[in-house]
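Trainee: Model the following, please.
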Amino acid sequence: MKTTFMIIQLVIAIVLSLVILLEPPRGEGLGAIGGSAKLFHVGKEKERRLDMIVAIAGGAFFVLAGILAWAM
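Mentor: From the prediction side, this is the model:
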């Protein structure tokens, strides 16, 4: 059972890494000071969907890490 959880956690970690890399840059930070930030952003639905996947995968990773720590 422990091995199964470790494999699931590995898959979630890979998915989480890939989804974070797929996210577009936010356009915040120092670029916003000089006026080079994006004012109109296309693809809000895709961004929301990626944010939701990151939140779910991050939560699942956190829960599985707790379960694995408790099982050891």
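
Trainee: switch to C-alpha atoms for all contacts and neighbour counts from now on
Mentor: Will do.

Trainee: gap between residue 22 and residue 67?
Mentor: Distance of residue 22 to residue 67, computed by CA to CA, to the nearest Å: 28 Å.

Trainee: To compare with the earlier structure, here is another sequence to fold:
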Amino acid sequence: MTLTNIVEIIWAISGIGLIVLVLLHSPKGDGLGGLGGQAQLFTSTKSAEITLNRVTWTLVAVFLGLTVVLSAGWLTTPQ
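Mentor: Okay, the predicted model is just below:
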């Protein structure tokens, strides 16, 4: 396995993980119930949501960084 293959595997895993984590987030909009402002009365920031946000943003940074590295061809040796 070459370094490019390993980075591509990490890139694919981070992309799949990013999809899963985005789907795990709780919806921010409450539909028509959010119009009156009652939806914000009972919501609180939980540590699980904060951790989920941090992990999601970390995977975004990894995914975008590896996308730039792979698309620029910085890992391939010039011939």
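
Trainee: Figure out the helix or strand that residue 55 of the first structure lives in.
Mentor: For residue 55 of the first structure, the host element (DSSP states H and E) is helix 44-71.

Trainee: Show residues contacting stretch 29-36 of the second structure.
Mentor: 39-40 (CA atoms under 8 Å, 6 or more residues apart in numbering).

Trainee: Off-centre distance for it?
Mentor: Its chain's C-alpha centre and that of stretch 29-36 of the second structure lie 26 Å apart, by CA atoms, centre = their mean, to the nearest Å.

Trainee: what do you get for stretch 12-22 of the first structure?
Mentor: Counting by CA atoms, centre = their mean, stretch 12-22 of the first structure comes out at 6 Å from the chain centroid.

Trainee: what do you get for stretch 31-51 of the second structure?
Mentor: 21 Å.

Trainee: What residues sit buried inside it?
Mentor: For stretch 31-51 of the second structure, a neighbour-count test (16 or more other CA atoms under 10 Å) marks nothing as buried.

Trainee: Aligned to residue 67 of the second structure, what sits in the first structure?
Mentor: Aligned by TM-score structural alignment, residue 67 of the second structure pairs with residue 65 of the first structure.

Trainee: ok, now residue 58 of the second structure?
Mentor: In the first structure, residue 58 of the second structure lands on residue 56 (TM-score structural alignment).

Trainee: And for residue 8 of the second structure?
Mentor: For residue 8 of the second structure, the residue aligned by TM-score structural alignment is residue 6.
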